[in-house]
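Chemist: Return atomic coordinates for the entry below.
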Amino acid sequence: MTDANPTPDASTDPPTDGETLRIDTVERLCDDIERNVADVIVGHDDAVEHVVTALLGRGHVLLEDVPGVGKTMLARSIARSVDCSFSRVQFTPDLLPTDVTGVNVFNQKTREFEFQPGPVFGNIVLGDEINRAPPKTQAALLEAMEEEQVTTDGRTRELPTPFTVIATQNAVEPNRTYELPFAEVDRFMKKLRLGYPDPDEEAELLGRTVGDHPIDSLEAVTDRETLVAARETVSTVQVAEPVREYVTRLAAYTRENAHIGVSPRGTISLLRAAQARAVTNGREYVIPDDIETEARVVLGHRIKTNGRDRDGIAVIEDALERVPVE
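Modeler: As a prediction, this is how the structure comes out:
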């Protein structure tokens, strides 16, 4: 007997912009992306899931750790899993803002200036070692990350949809890197650390990479249109008033117990991440567990403390322990 209402398949008949998908379809899509990335990235399933939920929640991701643990490879694997335009910016001390955003070039034939788009004009943009560039160059991403547009020479140009920045920064060599402006850090939905693999995971990693690297054969499991529709679905997930009030109380706690607390942009990012988290669990509504799962990676980097022994993560841990769910 034929099912009168078959479940849409994200791999066929891509939806048009503005269309949404069923919750279970997006849930399967997330699983497909995560399994695909796991063919390359070993032992960081939680981090992969966090990047996928950020991608669906219309957010950007900052990966911070020591060199060589797979930050750039994770970003490349995500980009390859989604058939979207991908560009990479290798941040260096001599990089200029126009090297990121683009520049007007004089065309000798037409006798007019023509705009040459920079690498920021991509669906998924990898900013590799972002803290190696000076603050002026880093600031070239501020407008793009917040408003999804770029203004050069007085003209504003829209960025493609979807637009996601996945940036990496090394947590070593402080004398050869620049601190990211706090306004830029606040624009990242999530800040993640990968850490070293355990011995079994590292042994498996070595077994996969002794010959051809698995990323060379990694293929996309979805396309731009389906990803856009999945993000539209995530934006429709219900967030009830008690959940919103819980997020507000968490933010208030950070503002009362830190030098700089969570900004309203941070609470919006937390709700969007929680919406994506709900969809990955097959739900069309957010529950407090979604908030608590996302709070550490979404809010921790937005908090400034005065003490050396207490960071933003510690403040969030205290908030989650002391702020009641009503």
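Chemist: Going by C-alpha atoms from here, please, whenever you check contacts or count neighbours.
Modeler: Fine.
Chemist: thought Leu62 was touching Ala167?
Modeler: Yes: between Leu62 and Ala167 there is a contact at 4.9 Å, judged by Cα atoms under 8 Å.
Chemist: residue ranges for the strands of the stretch 51-200 of the chain, please.
Modeler: 61-65, 82-83, 86-90, 102-107, 112-117, 124-128, 149-152, 155-158, 164-170, 190-192 (DSSP state E, counting those that start in this stretch).
Chemist: I'd like these as JSON lines, with distance to Asp31 and mean neighbour count appended.
Modeler: Output for the strands of the stretch 51-200 of the chain, formatted as JSON lines (distance: least, Cα to Cα, whole Å; neighbours: other Cα atoms under 10 Å):
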{"stretch": "strand 61-65", "distance to Asp31": "19", "mean neighbour count": "23"}
{"stretch": "strand 82-83", "distance to Asp31": "13", "mean neighbour count": "20"}
{"stretch": "strand 86-90", "distance to Asp31": "21", "mean neighbour count": "17"}
{"stretch": "strand 102-107", "distance to Asp31": "36", "mean neighbour count": "14"}
{"stretch": "strand 112-117", "distance to Asp31": "34", "mean neighbour count": "13"}
{"stretch": "strand 124-128", "distance to Asp31": "19", "mean neighbour count": "25"}
{"stretch": "strand 149-152", "distance to Asp31": "31", "mean neighbour count": "17"}
{"stretch": "strand 155-158", "distance to Asp31": "31", "mean neighbour count": "11"}
{"stretch": "strand 164-170", "distance to Asp31": "19", "mean neighbour count": "25"}
{"stretch": "strand 190-192", "distance to Asp31": "20", "mean neighbour count": "25"}
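Chemist: how about those strands in TSV, adding distance to Pro242?
Modeler: Shown next, in TSV, are the strands of the stretch 51-200 of the chain (distance: least, Cα to Cα, whole Å):
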stretch	distance to Pro242
strand 61-65	28
strand 82-83	35
strand 86-90	39
strand 102-107	45
strand 112-117	45
strand 124-128	34
strand 149-152	34
strand 155-158	36
strand 164-170	30
strand 190-192	24
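Chemist: Would you do the same for the sequence below? I want to compare the two.
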Amino acid sequence: MPAVIIVAAVVLARFHVPSNATAESLFTGCVYGIAATGALILTPSTVVGLTTYFLVPSLRRLFESLLFYPLFGSALLVFLFLAVTKWEPDPDTPAATVDAASTSALIISGVLVIATSILAARNWLTNYFDTRLCHPYDHIVLFLLGTAASISRERHRWYDDSRVTNWRAWLEIVAVQVERDGSLSRRIGSEEGSACTELREEAQRVAAVIRNHKRALAKAHSAHDVDTVVVSLMQGVQAFCAGDRTALLANAPEEVAPRNNRFAVATVRLVPAAILISAGLLLPLLPAVAHSELASNLRWYLIATGTLMFITTRQDLTTKISEAVAKVLFK
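Modeler: Here you go, the predicted model:
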């Protein structure tokens, strides 16, 4: 409700239609506004969601959230930008077209802000009731039981490479869930650092047991080999239901080597690049910059630099190419 009131107030305050407006100019402005807003909001969220989806298979069950959060952030940034920016039309552009474009863009971004806010509230309520009503290992049991059932149902396809790949991806999802819920972080205060570290290491060891089954599936040479994995997974389900950490740790390795986080590596490269590309798209739209002769050059320079930063990890190469581009654009 607060989001609805704020968005409605801003739209009403910025809504303005010149007296000499024509239907053609209003329609043209609305089309431009909707197209530009859709590109600015949907492109970042789609890029972030799909990049994470393919880089980190264990997060595929969170794909809706991976799209939701960037969508909310992009819509909010565009809405705030439009709310505080006063557009000054070019001499060749009718004022009605500019007003219609800015108003339609403001409305579209505002509607998306409201929609994503509602989804955020629903998400928060779901997590709240999960925390209040679920046992510590309930999510792990559900994921593990569902994975074991699916593998058992399709065990006769042990020869299918794509099917085995899917089974391994499901087990990785379970392992990540074990690392998250098995550490019991919601039950430990921040002051108990040693207990938190110990439980987190135990959860990682149990997750390593789950991941060991991925190798067994890759080596499976008959349906019987797959059944052996399913039986082991069901024993894990029983141990989780009983809360028997001793049984869960019985076959766990003593130490777990740190795993490479491809998502973190990609984020380190993606965030600065996304900021530069966004700046290249938005800064030239500011009235103080738009009237400058170098506005277009600034846009392409920032976009090129952001793209290079994402493509290559060599800072020296990015610097050299950026300097060359700057010499051409700002000579």
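Chemist: After superposing, what score do the chains get?
Modeler: Once superposed, the chains reach a TM-score of 0.22 (TM-score structural alignment, normalised by the length of the first structure), with 128 aligned residues with a Cα RMSD of 7.2 Å.
Chemist: ok so, going back, which one of the strands of the stretch 51-200 of the first structure lies nearest to Leu142 of the first structure?
Modeler: Nearest to Leu142 of the first structure, of all those, is strand 149-152, at 9.2 Å by Cα to Cα.
Chemist: name the helices or strands packed onto that closest one?
Modeler: Judged by 3 or more Cα pairs under 8 Å, 6 or more residues apart in numbering; DSSP states H and E, strand 149-152 of the first structure is in contact with helix 142-147, strand 155-158.
Chemist: show me where the second structure has helices.
Modeler: With DSSP state H, the ranges of helices along the second structure come out as 2-14, 23-55, 63-84, 95-133, 138-153, 161-181, 193-219, 223-242, 245-248, 262-282, 287-290, 295-311, 315-329.
Chemist: Revised request: answer the last question for the stretch 1-150 of the first structure.
Modeler: 23-38, 45-56, 71-81, 97-101, 135-138, 142-147 (DSSP state H, counting those that start in this stretch).
Chemist: check contacts around Val328 of the second structure.
Modeler: If you count contacts by Cα atoms under 8 Å, 6 or more residues apart in numbering, Val328 of the second structure has none.
Chemist: what's the spacing between it and Ile321 of the second structure?
Modeler: If you measure Val328 of the second structure against Ile321 of the second structure using Cα to Cα, to the nearest Å, the figure is 11 Å.
Chemist: ok, Asp31 of the first structure - how many residues close by?
Modeler: Asp31 of the first structure has 15 neighbouring residues, counting by other Cα atoms under 10 Å.
Chemist: and it, what does it touch?
Modeler: Asp31 of the first structure makes contact with Thr280, according to Cα under 8 Å, 6+ apart.
Chemist: What separation is there between it and Arg265 of the first structure?
Modeler: Using Cα to Cα, Asp31 of the first structure is found at 28 Å from Arg265 of the first structure.
Chemist: Then Thr137 of the first structure?
Modeler: Relative to Arg265 of the first structure, Thr137 of the first structure is positioned 23 Å away (Cα to Cα).
Chemist: Neighbour count for these two, which is higher?
Modeler: Thr137 (23 against 15).
Chemist: Not counting sequence-adjacent ones, nearest residue to the more buried one?
Modeler: Computed as Cα to Cα, 6 or more residues apart in numbering, the closest residue to Thr137 of the first structure that is not its neighbour in sequence is Pro97, at 4.5 Å.
Chemist: Thought Lys136 was touching that neighbour, still the case?
Modeler: Yes: using Cα under 8 Å, Pro97 of the first structure is in contact with Lys136, at 7.0 Å.
Chemist: who has more neighbours, these two?
Modeler: Taking neighbours as other Cα under 10 Å, Pro97 of the first structure and Lys136 compare with Pro97 leading, 19 against 12.
Chemist: now the more buried one: how far from Pro117 of the first structure?
Modeler: In this view, Pro97 of the first structure and Pro117 of the first structure are 12 Å apart by Cα to Cα.
Chemist: Check Ser81 of the first structure too.
Modeler: Distance, Ser81 of the first structure to Pro117 of the first structure, by Cα to Cα: 24 Å.
Chemist: And Asp200 of the first structure, by the same measure?
Modeler: Relative to Pro117 of the first structure, Asp200 of the first structure is positioned 44 Å away (Cα to Cα).
Chemist: ditto for Ile124 of the first structure
Modeler: Using Cα to Cα, Ile124 of the first structure is found at 15 Å from Pro117 of the first structure.
Chemist: same thing with Arg28 of the first structure?
Modeler: From Arg28 of the first structure to Pro117 of the first structure the distance is 35 Å (Cα to Cα).
Chemist: So which bits of the helix or strand encompassing Leu206 of the first structure are buried?
Modeler: Assigned by DSSP states H and E, Leu206 of the first structure falls within helix 199-209. Judged by neighbour count using 16 or more other Cα atoms under 10 Å, the buried positions of helix 199-209 of the first structure are Leu205.
Chemist: That helix: what's the following helix or strand?
Modeler: Per DSSP H and E, the first helix or strand lying C-terminal to helix 199-209 of the first structure is strand 222-223.
Chemist: I'd say Ala144 of the first structure and Val150 touch.
Modeler: Yes: the criterion here is Cα under 8 Å, and Ala144 of the first structure meets it with Val150 at 5.6 Å.
Chemist: So which other helices or strands are in contact with the helix holding Leu206 of the first structure?
Modeler: Other helices and strands packing on helix 199-209 of the first structure, by 3+ Cα pairs under 8 Å, 6+ apart, are absent; none qualifies.
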